[in-house]
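Peer 1: okay, sequence plus prediction incoming.
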Amino acid sequence: MVVIVPNKMLYALDKYIPVYGRDRVLVARSIDGKVWERSVSPAINVGHDCKFDMAYWPFVWREGSLWKMVFSGSPNLRQPKRVFSLYTSTSADLINWTEPEDLLVDDGYYMCPRVYHRAGEAQLLWSSGDNCKEVRTSCLSEAMVPGELVTIKSKTGLVDCVDFNICGDILAGVTSSEAGNFIFARERVANDWDVFAETAVKMAGYDFINNPSLVQLGSEWLLFYRASKRTAWGSELWCIKSGDLETWSEPELALDYSGWKRKSLDGKSYSVFERVANYELGGVGYPTVIEAEGILYAFYGGYWGLHLLMPYTYWFWR
């Protein structure tokens, strides 16, 4: 006999027992991009009392003496229609962040939010449309939809790229046609970007390569990205390096995930059934890596906390 539990009842139970997934924005820091120190607490936490159960695509930039973050949040299974809204948060130290505030909150689908400064004015870019097939933009101070259409062009024509990040005046993206095909573009005129370099990353056994984040450390460029052998579940953060954005090094693992067991900063191994280990249970992704005073800070999503629907989500992502 199959028992179907109403979603409303599951949501009520979720206040006491974690029924739904809990995908948070996490933060780690490094001096070389290889060895990372994770923060004990999430940058953006989620839960029953939050507006969202899942937080993805964090983007961080400096505004005066403070740091700002914009990210996508989804209420997951609470609603019959899956939505992604945009929220902002503020920090003085890149570790502790304020309670998120609404930016674009409705029944829309807003993913991959990024901030680009044009002539001193902050522009908000995001992926939108049916199944996020286009990039839109508007002034950050007056964020509104539908916004203006953004085009990305190469020598052969328009580029289909809705998974991207911003580093200074450079847009780093991955084309929708092939995993691991990264492009680099600059804005020629308002909302028109031209590709000036590209590279293809091939990793044996990995067929899920996306979520790029470009950062400059000294004279070297580092491109971080998500890679997995089976869609989002079990994904890791990898890195390639370049001095000119043309020739790149071989991929190196940058940040793995806790998996079924995680060794914490105190050196002790915690089992998956202990609460301390639940932030990266199924993988990591959606990175934005920035440099501040010679230190790299990685803001990224951690998949699936301890919840009753975990067997279903594991099956769903396989």
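Peer 2: Nice, I can see it.
Peer 1: from now on I want contacts and neighbour counts done on CA atoms only, so please keep to that.
Peer 2: Will do.
Peer 1: was I right to think residue 229 contacts residue 204?
Peer 2: No - using Cα atoms under 8 Å, residue 229 makes no contact with residue 204, being 9.1 Å away.
Peer 1: more neighbours, these two?
Peer 2: Shown here are residue 229 and residue 204; by other Cα atoms under 10 Å, residue 229 has more neighbours (17 against 6).
Peer 1: for that one, what are its contacts?
Peer 2: Residues in contact with residue 229 (Cα atoms under 8 Å, 6 or more residues apart in numbering) are 205, 206, 207, 208, 235.
Peer 1: any chance of those residues in JSON lines, plus distance to residue 195, neighbour count and secondary structure?
Peer 2: What follows is these, written out as JSON lines (distance: Cα to Cα, whole Å; neighbours: other Cα atoms under 10 Å; DSSP: H, G, I helix; E, B strand; the rest coil):
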{"residue": "205", "distance to residue 195": "28", "neighbour count": "10", "secondary structure": "coil"}
{"residue": "206", "distance to residue 195": "25", "neighbour count": "15", "secondary structure": "strand"}
{"residue": "207", "distance to residue 195": "24", "neighbour count": "16", "secondary structure": "coil"}
{"residue": "208", "distance to residue 195": "23", "neighbour count": "18", "secondary structure": "strand"}
{"residue": "235", "distance to residue 195": "28", "neighbour count": "26", "secondary structure": "coil"}
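Peer 1: pasting the second one now:
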Amino acid sequence: MEIIELTSADLNAWDERALTVPEITNYQLSAVLHHPTSSLDGFSPIYLIAKENDCVVGQTILLVGCDLNRSFADSFAFPFLKKLLNHLFPTHRLLYGPIIFKRSNYYQILEAFVKYLDTHTFPSSVSVRNIMPPIHDTELDHEKTRAIYEKHGFTSRKWGSFITQVDGDIEDLWRKIGKESRSKVRKAKKQGVSIIEVTDIDNLKRYYRMSLTLSKRNGLPSKAWNAFLHCHTDPNTKIFLSVQNGITISGQMALTAGKILILGAVTTSDYAVQHKVPGNDLMQWHVLEWAHNNGYHSVDSVGVSPDPSNQTSKEAGIYNFKKRWGGELVCYYSFSKVYNNFQHSLREKSKLAIKAGPKKIKNAFNLIKKNRIKIFPVDRILSATSHDGISFQRDTNVCIETKYTMRPEMFYFPDVRILPNGNLEMFFHVSRKIRGKWKGTISYATLDKNSNWSVHSNLKSNTNFLAGFQHVQAPRIVEFCDETLLYFCARKEIKAPFFAFVMSKSTSGEFSDPRPLLFDFKHQVEDFCFYRSNNTLRMYFCYKRNIHSAVSENGLSWKMEDGARIQRGQPGMTARVDNPSIVEAKDGLLRLYYRGAEKNALHCCIYSAISENGLDFSIEDGIRMNYNGKYERHGVGFPNVIKLGDTWKMFYTGYWGKHLLEPYTIFKWS
């Protein structure tokens, strides 16, 4: 007799052999390949057969992978983590096997399997945990099985399961369950509890939400939504819910391959506990009845501590509940063995960390949120106040900030105006990385009575025009020619050129009628501001890294004016000047605020220049806003200055602020 590991298995032949024995379960059939352990966690199957005189006398499927995987199943990094963990901490699983066909040599064949596994298969992994023999084999001698495993250095643990035979008369089955169970089943029916099968995502979500509340009630880590999705798509898994007046009461999952129905993932809702609705009792009777009607031999309620004298209060409660359903207590041994002590110790410590992780992570995120610390760099819209338009003091509050920690939004191009009622309204650009690509649009916010900015939504428009662009930026509101106009720049793709447009505001408050701007020059415009003088509109924009201007009499056709308004080259602005914002200063003068950069966005500052005619500007001494603030460790830009009574208010973007990856971000941009 020899044990052979198959490089590939004829699954039809495998299942055909396996189904000749009554004790076969889901885990020793090809059905296990559809189970989340394989389909989600990435455990790989290993097929072993025992051959004697060219005849297969035994076979078993075992799986190898990492049992830490499921903790990360809802993470965006799960595909990478799964491969990493399966490589670092491989663990073998053997459930309800081996299956042995030749009864006369049963224990000889079993020992051959155990010896082969111990010397050829298991040593490549960290450990093997909780090997479960085929406990539904009524002829199995568990003490002999224990002796064989312990002979090869495995440790044993006594465990048990209540197994209810369901292939007899249904009336006999009803009489066999306990009196208390029958009473509660009747009570549940009188209370209007019914059982439904989960066949759609909405009911699956109800089942999952109930699982989350159960985990919270028991102080356990939450299960992964992806695992529930994979169970839902597994053709060999059934999920049932008990409901009362549309309220979910309990849930139950069952593995259906083979002739033994394996139960698992039972859940009860907080509502059922608070109102003492016996929906789970009706559920247990339903699965017994369902198994009977569908030709199963028995139902395995899976897992109890078999010795009442050594049970915890929780184990006793589980034992007493499962005992009520007419099952026979089968006591057996499960077996484990460690093959790499160092990796095993590291894995067990990782488990403890993961178990404690959710609470620690939540506390850490709350601390980060409280102190406005982000993991990744974040660009916020901030504000500052001045009494002379020159010296600005930072305001305490952040105007616009992302609410996301992992994939934050970025905010630029604030454009604030005073509404007729005296309130402030801000249009701004918001960007977020979606599937590896930055997508930006225009949003708006208003200042509430508590001096907090409330972001309402994306731009109100009665056209789908903006939806055709990947990136929309530089919103500027202008009152011109008896219209409220919205100017903006947009491009189809990130690497495509920008085009400038204008839309008109209708009486309903929506923007419509998008029209392209017409320039008498070819350079693309991607950032601008406007100043209205009598019947003329002047645009200031960045051209060849300097600030230039153009004029229009109708707001659509633009003629470029000679020369640069602000020329790069002075200290602090040798690389470029851009992000213009113009406002009336004292004595009829115009002040232009702008960003100056030495290299890139790193350490850029906001400067100003003064002019009598809007064409000839003199750069003013000093810096209007530097990058020494709490929320602008990288630089500042996109100034928008407005006059509020006797004060000037500057709205601007502060780059970064304090974040956990700050050293890497600085290195990347330096």
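Peer 2: Here it is on my side, so go on. Every value quoted in this text rests on a predicted model; they were computed, and no experiment measured them.
Peer 1: now the TM-score, please.
Peer 2: In this superposition the chains share a TM-score of 0.79, using TM-score structural alignment, normalised by the length of the first structure; 288 aligned residues with a Cα RMSD of 3.2 Å.
Peer 1: how far does stretch 284-292 of the first structure sit from its chain's centre?
Peer 2: Remark: stretch 284-292 of the first structure is offset 8 Å from the chain centroid, using Cα atoms, centre = their mean, to the nearest Å.
Peer 1: that one vs the second structure, mean deviation?
Peer 2: By mean Cα distance after the TM-score superposition for the first structure, the fitted stretch 284-292 of the first structure averages 0.9 Å away from its aligned residues in the second structure.
Peer 1: where's residue 282 of the second structure, which helix or strand?
Peer 2: For residue 282 of the second structure, the element it lies in under DSSP states H and E is helix 279-293.
Peer 1: residue range for the helix or strand following that helix in the first structure?
Peer 2: Where DSSP H and E defines the elements, the next helix or strand beyond helix 279-293 of the second structure is strand 298-300. Alignment note (TM-score structural alignment): strand 298-300 of the second structure is unmatched in the first structure.
Peer 1: what is strand 298-300 of the second structure packed up against?
Peer 2: strand 155-165, strand 260-268, helix 279-293 (3 or more Cα pairs under 8 Å, 6 or more residues apart in numbering; DSSP states H and E).
Peer 1: helices and strands around the last one, which ones?
Peer 2: If contacts are counted by 3+ Cα pairs under 8 Å, 6+ apart, helix 279-293 of the second structure sits against helix 179-190, strand 193-197, strand 237-244, strand 247-255, strand 298-300.
Peer 1: list just the nearest of the contacts of residue 229 of the first structure to residue 74 of the first structure.
Peer 2: Residue 74 of the first structure lies nearest to residue 235 out of the contacts of residue 229 of the first structure, by Cα to Cα, at 20.0 Å.
Peer 1: to which residue of the second structure is the closest one aligned?
Peer 2: Taking TM-score structural alignment, the alignment pairs residue 235 of the first structure with residue 604 from the second structure.
Peer 1: circling back to that earlier point, quick one: the helices and strands packed on helix 279-293 of the second structure as CSV, columns for mean neighbour count and distance to residue 285 of the second structure too.
Peer 2: CSV is the format used below for these (neighbours: other Cα atoms under 10 Å; distance: least, Cα to Cα, whole Å):
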stretch, mean neighbour count, distance to residue 285 of the second structure
helix 179-190, 16, 7
strand 193-197, 19, 10
strand 237-244, 22, 11
strand 247-255, 24, 12
strand 298-300, 23, 11
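Peer 1: could these go into TSV alongside distance to residue 84 of the second structure?
Peer 2: Converted to TSV, those look like this (distance: least, Cα to Cα, whole Å):
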stretch	distance to residue 84 of the second structure
helix 179-190	47
strand 193-197	37
strand 237-244	28
strand 247-255	29
strand 298-300	34
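Peer 1: for residue 502 of the second structure, which of these is the nearest?
Peer 2: The minimum distance between residue 502 of the second structure and these falls on strand 247-255, with 52.2 Å, by Cα to Cα.
Peer 1: mind giving me the packing neighbours of the closest one?
Peer 2: Strand 247-255 of the second structure packs on helix 201-218, strand 237-244, strand 260-268, helix 270-275, helix 279-293, going by 3+ Cα pairs under 8 Å, 6+ apart.
Peer 1: could you point out which of those sits nearest residue 513 of the second structure?
Peer 2: Using Cα to Cα, those put helix 201-218 closest to residue 513 of the second structure, at 41.1 Å.
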